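**Student:** Mind looking at a prediction? Sequence and model below.
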Amino acid sequence: MPGIKAGNITNGVSRGCDLVPAGTPVGTPNLWFDPCAFTIPGDGFLGHAGRNIVRGPGLTNVDFSMAKDTALSMLGESGKLEFRAEFFNVFNHANFASPEIGLGDTPSAALVFPAVPMNLRAAC
């Protein structure tokens, strides 16, 4: 079929891949693993690389919240006013999304987009 790579058609069974021992982890945002560390096994053979052995970048997220309740006698015994401040991703750490590519994809598909930067919300 034109436009379809033969490696994408699995008929419900995936062969997996073989792990080559000379692989070097790279760790840049565009290349989280060394694609040369994997080979596609021959026809009729299953790969020996384990499932979920390639992990994406870590996630560091610190959220912080402050709240103060103030009693308001003009609203009755249960009347109160709440002041609140919420900080999301306090240290503004860049968190990248996991790569959404396969081993047969082109390197341009390996771009990893950053998640939401620091955010502040105040309410009363």
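**Tutor:** Here it is on my side, so go on. Nothing here was measured: the structure is a model prediction, and the numbers come from that model.
**Student:** going forward, measure contacts and count neighbours with C-alpha atoms only.
**Tutor:** Fine.
**Student:** and the gap between K68 and F83?
**Tutor:** 5 Å (CA to CA, to the nearest Å).
**Student:** give the contact list for F83.
**Tutor:** Contacts for F83 (CA atoms under 8 Å, 6 or more residues apart in numbering) come out as 67-70, 122-124.
**Student:** Now those residues in TSV, please, with extra columns for neighbour count.
**Tutor:** Output for those, formatted as TSV (neighbours: other CA atoms under 10 Å):
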residue	neighbour count
A67	13
K68	12
D69	12
T70	11
A122	12
A123	9
C124	10
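**Student:** Give me the nearest residue to R121, chain neighbours excluded.
**Tutor:** E86 (5.1 Å; CA to CA, 6 or more residues apart in numbering).
**Student:** mind checking which helix or strand that neighbour is in?
**Tutor:** Element membership for E86 (DSSP states H and E) is strand 80-88.
**Student:** second one coming, line it up with the first:
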Amino acid sequence: MTPRLTPYEYAIIQAVPRIERGELINVGVLLYSQRHDFLSALTHLDEARLRALDPAADVDGIRAALDAWDRTCAGGGASEQMRLGERFRWLVAPRSTILRAGPVHMGLAADPGAELRRLVDLLVR
């Protein structure tokens, strides 16, 4: 029996170390599946790529900000009372900070966790 494919939404998490230059690197993926009651961010920060864009980049600060995205997905801090979909929309809202979400895309998958890992391997690593 073939696993049932269900829709999900995802956005690439991007680091923009010098906002005035507009250069960025992909540092993770945020994936939300309403049907699976699933919201998670999986990140991978390539320090060498980041430093190629900005040798003075605050790597520790960026790692801390990425951890905050994980905590928001899990319902920590200000997101505690939010439903998963609200957390996802909050994280993908446009912002001018060192971390931002790219455009939201759609897909189909039977296992959102496995799909998240696949997307990170494809789009980030």
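**Tutor:** Happy to help now that I have it. On a predicted model such as this, the values are computed, not experimentally measured, just so you know.
**Student:** What's the TM-score once they're superposed?
**Tutor:** Scored against TM-score structural alignment, normalised by the length of the first structure, the superposed chains reach a TM-score of 0.22; 42 aligned residues with a CA RMSD of 4.0 Å.
**Student:** my read: R87 of the second structure touches W69, true?
**Tutor:** No: counting by CA atoms under 8 Å, R87 of the second structure does not reach W69; the two are 9.8 Å apart.
**Student:** biggest helix in the second structure by residues?
**Tutor:** Using DSSP state H, we find that the single longest helix of the second structure is helix 59-73.
**Student:** Next secondary structure element downstream of it?
**Tutor:** helix 84-92.
**Student:** now for that next one, which elements pack on it?
**Tutor:** Packing partners of helix 84-92 of the second structure (3 or more CA pairs under 8 Å, 6 or more residues apart in numbering; DSSP states H and E): strand 25-33, strand 38-43, helix 59-73, strand 99-101.
**Student:** Adding distance to D121 of the second structure and mean neighbour count, write these out as TSV.
**Tutor:** Output for those, formatted as TSV (distance: least, CA to CA, whole Å; neighbours: other CA atoms under 10 Å):
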stretch	distance to D121 of the second structure	mean neighbour count
strand 25-33	9	25
strand 38-43	10	22
helix 59-73	17	17
strand 99-101	17	21
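**Student:** Looking at those, which is nearest to V120 of the second structure?
**Tutor:** strand 25-33 (6.0 Å; CA to CA).
**Student:** So what touches that closest one?
**Tutor:** Residues outside strand 25-33 of the second structure that contact it (CA under 8 Å, 6+ apart) are 6-16, 38-46, 49-50, 84-85, 88, 112, 116, 119-120, 123-124.
**Student:** In ChimeraX, how would I select just the buried ones from those?
**Tutor:** Applying 16 or more other CA atoms under 10 Å to those, the buried members can be selected in ChimeraX as follows:
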select :8,9,10,11,12,13,14,15,16,38,39,40,41,42,43,44,45,50,84,85,88,112,116,119,120,124
